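Visitor: what's the 3D shape of this:
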Amino acid sequence: MENYKGLTEEQAKENIKKYGFNEIKEKRVPTFVLFLKKFWGPIPWLLEFTGILTFLLKKYPDAAAIFVLLIFNGLVSFWHELSAQNALELLKKHLSIKAKVLRDGVWKEIDAKYITIDDIVLLQSGFAVPADVEILEGAISVDQSSITGESLPKSLKPKDTAYMGSFVVRGEAIGRVINIGENTFFGKSAKLVQEAKTKTQLEVVVFELVKYLFLFGVFLIIILLGLSISRGFYLGNVLPVLVVMLLPIIPAALPAAFTLSTALGAKELAKNGVLTTKLSAIESAASMDILCTDKTGTITKNKITVDKILPLGNFQEKDVICYAALASDPKQKDPIEEAIFNYLKDDCYKIEKEDFEAFDPSKKYSTAKIKKDNEEIYIFKGSPKVAPIENEKQENLYKEMASMGLRVLAVWIEKNNKKELVGFIGFSDPPREDSKELIERIRGLGVDVKMITGDTKETAKHIASLVGIEGDVCEAKDIKETCGVFAGVLPEDKFKIVKTYQKMGHTVGMTGDGINDAPALKQADFGIAVSNATDVAKAAASVVLTD
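Guide: Now for the predicted structure:
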């Protein structure tokens, strides 16, 4: 280990002054301002104009009724928007963690809020990454499924970056803080949640209807005004009549009727396990023609399983999985090793081990030593890149498995100083049992389903073929109508995809379950959080499936 000194407390204070705290700054609008904004916009203008006009004509009961409708609409809208702000609050809670930092040459545990640029931090198994950190020394495996959408842990070595919000599942490393707060990969998601805003279909429909009715009324008034002038009528007597004629044309009760009907609809949906957090979402669902869906945890189970076992030479499938289990630790909560033990049909792995080394991200394998028939056997489980692959045929076998979207591990043994490849195991995050049927039903309703994932093109294409999603496999920089799958996307890419399709004239729905889905869920016309979603995703969505 190198002799790191870290920042001094004085240097840390200077950096905090320069770069700010390691937190997400919220552009908080005062509650009374938020309430007043409910009376500014096309629909409120309609009611305000009609109410003032009615009042000036001394129709006081009618004017009072219109202003009651105005306040009713404002209160309902205000209440729902206030509850929607929970998304950002929940994102901020993910920053409420402790971190080990080197200050004045001494390791200290501090609130992550006070970490700053160039701090030296210690990343350990079981702890969250407190900022974007460049690895300087050591190796770790991190679970970053809630950030990037990748379902499998990722191994990081020196010069790689560990993102804020990810979780260290194995190993230990020392790193340097390179980004904090809003500038982190995680912070960008929070910033996008604040920026996400879309016009509701209700606003568009009501405004268009009122606009044409109003223009029709003005047209009639111009004709009648022209006739009155041509026949010499006194304008002072004619104008009040024309204004009174205009009032019935303006549907003053229409916004309130929409609000009431959608509220009743939300009540019925709640009985069927659909919790509505944004009333306009009910109307948006009816006009939705594109549904963007996250892969991990939505289409798939977000649970790693053994998909394929490929034995080599004289070995059988049982040999491959048993040796893999012996080179694993059932006490570890590693998803790959859990999948191996879940697949086992017997207790062949319960041979006493003379020695065991857990998976080392720097070596890319785990190892165990057993004695069988008075013979010492060393067992290895790890990356095919460090396995004793003897020929091109064996190399092509694991590459073919990888092209199917599988995460491939090799298993090999060493006896009498001779290494021998036992076989390969392919892991996947399989689709839910009902995913294919549900996608077919959605497409039958005229809705185009598009899958969005942070995984590779190979994995995305494989899962899409299993659940019946058609179309090109695209990247976020190449958004087209023909795209059915988007692979390798970041949280801001999901937001961009939803927004681009909205600009193309589509009513867009989005389903998701992770922090990385929150910006897109909030931007979508119809954001759907599944039952096992994070609190952040649920708060950003329009509806939450509770069953």
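Visitor: all contacts plus neighbour counts: C-alpha atoms, from now on.
Guide: Fine.
Visitor: So Val408: helix, strand or coil?
Guide: Classification of Val408 using DSSP: H, G, I helix; E, B strand; the rest coil returns strand.
Visitor: any idea how far it is from Ala358?
Guide: 18 Å (C-alpha to C-alpha, to the nearest Å).
Visitor: Counting neighbours, go ahead and name the busier of those two.
Guide: The residue with more neighbours, out of Val408 and Ala358, is Val408; 22 against 16, by other C-alpha atoms under 10 Å.
Visitor: all strands for the stretch 151-300 of the chain, in order.
Guide: In the stretch 151-300 of the chain, strands defined by DSSP state E, counting those that start in this stretch lie at 154-156, 161-162, 167-179, 274-276, 290-294, listed in chain order.
Visitor: To compare with the earlier structure, here is another sequence to fold:
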Amino acid sequence: MTKLHDSPQQQVHDQGVDEVLTALSSSSGGLSAAEAKARAAQYGANALPQAPGPSLFYRFFKHFHDTLIYVLLFAAAVTTLLGHWLDTAVILAVVVINAIIGFIQEGKAEQALAGIRQMLSVHANVCRDGQWQQLPANELVPGDIVKLRSGDRVPADLRMLETTELRVEESALTGESMPVSKQTAPVAADAPLGDRSCLAFSGTLVTSGRGIAVVTAIGAATEIGQINTLLSDVQSLETPLTKQMNQFGRYLALAIAMLTLLMLAIGLLVHQYAPADIFLAAIGFAVAAIPEGLPAILTITLALGVKQMAGRNAITRPFKCGSNTGCSYRNLFG
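Guide: The predicted structure follows:
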């Protein structure tokens, strides 16, 4: 059997229809049920793999790893030793609420992966044993022949065999919101993704027309599967803003510690206050000086700024991409 296209780097857009079918050991009549079963065992299900993420326990408690939070926890420990349980409870409540806010915000960011998986089709019209039938999309294998109609979501990466006024919306991959016309003729080998008009990509939406195509890639081997893999493997990087915030937090914690010690020294040596009273006053000063709501305030401020930009249509997107000229951009600033 000819090796199937199990990698997105293997090109089919520069090959004719007959060449692609031959390479996939398929035909216009589709695969047999036995052959489809064998290929399913070889290539697995047509689904995006989900990498194991950090546990909820880790995601929650990592929000306590902050210089200012350490100062608050130290203050809570001191008030506990002094027997001021109400003060301890208030300080710990502030710390926990801050961690909960960060945990919720992080959870919203991780919804990106779930959003990509929801783009995949649930069912597909497949030709098996010469008969058209509707099957779960996760049962598709390379070489399957599928039918597309208006309103369908493309179930896998496909090479078009027949098209009738077929147009597909591919903004999730190319950023172009206008539907793209599909045809069967091969295109240049170096054509960019947006110019590969003989291909249809998993997760995109058929807006009009109909067509018949052969499956060339499934699951993680599809173009949208590559995006899913990149998102799963992304490493957290410190931006200049977060670096400045962390540096500010360290400087602020140092300044608060020095002022607290100065307050203790003056209270004990100059005014000769009782140690318990001056310790409690110093702890109150330290807790009041720490802006524990600063991360939440910063996030809300940035979100409001983005909302105002969106309200003014301050959006830049590619509207024309060519293999030789690259992409042109349209500024939609109102």
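Visitor: so what number do they get for TM-score?
Guide: The TM-score (TM-score structural alignment, normalised by the length of structure 2) is 0.63; 284 aligned residues with a C-alpha RMSD of 4.7 Å.
Visitor: coming back round to it: how about the strands of the stretch 151-300 of structure 1 in TSV, adding mean neighbour count?
Guide: Shown next, in TSV, are these (neighbours: other C-alpha atoms under 10 Å):
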stretch	mean neighbour count
strand 154-156	19
strand 161-162	23
strand 167-179	22
strand 274-276	21
strand 290-294	24
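Visitor: So which of these is nearest Val121 of structure 1?
Guide: Val121 of structure 1 lies closest to strand 167-179 among the strands of the stretch 151-300 of structure 1, at 5.5 Å (C-alpha to C-alpha).
Visitor: to the chain's geometric centre, what's the distance from the closest one?
Guide: 23 Å (C-alpha atoms, centre = their mean, to the nearest Å).
Visitor: what's it packed up against?
Guide: strand 120-124, strand 132-143 (3 or more C-alpha pairs under 8 Å, 6 or more residues apart in numbering; DSSP states H and E).
Visitor: what's the average distance of the last one to structure 2?
Guide: On superposition with structure 2, the average gap between strand 132-143 of structure 1 and its aligned counterparts reaches 3.0 Å (mean C-alpha distance after the TM-score superposition for structure 1).
Visitor: helix or strand right after that strand?
Guide: Next along the chain after strand 132-143 of structure 1, taking DSSP states H and E as the criterion, comes helix 145-148.
Visitor: Tell me the counterpart of Glu182 of structure 1 in structure 2.
Guide: Mapped onto structure 2 by TM-score structural alignment, Glu182 of structure 1 lines up with Ala220.
Visitor: Which of the helices or strands spans Lys369 of structure 1?
Guide: In this structure, Lys369 of structure 1 sits in strand 365-372 according to DSSP H and E.
Visitor: Return the list of helices and strands in contact with that strand.
Guide: Secondary elements touching strand 365-372 of structure 1 (3+ C-alpha pairs under 8 Å, 6+ apart): strand 353-360, strand 375-382.
Visitor: residues in structure 2 matched by the last one, start to end?
Guide: Translated: strand 375-382 of structure 1. So strand 375-382 of structure 1 sits over no part of structure 2, by TM-score structural alignment.
Visitor: Now do that strand against strand 365-372: the angle between them, please.
Guide: 160 degrees (axes from the mean of the first three to the mean of the last three C-alpha atoms, to 10 degrees).
Visitor: got the angle between strand 375-382 of structure 1 and strand 353-360?
Guide: Using the same axes, to 10 degrees: strand 375-382 of structure 1 against strand 353-360 is 20 degrees.
Visitor: Identify the residues contacting strand 375-382 of structure 1?
Guide: Strand 375-382 of structure 1 has contacts (C-alpha atoms under 8 Å, 6 or more residues apart in numbering) with 323-324, 326-328, 359, 364-371, 409-416.
Visitor: Please type out the ChimeraX selection for whichever of those residues turn out to be buried.
Guide: Those of the contacts of strand 375-382 of structure 1 that count as buried under 16 or more other C-alpha atoms under 10 Å are selected in ChimeraX with:
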select :323,324,326,327,328,359,364,365,366,367,368,369,370,409,410,411,412,413
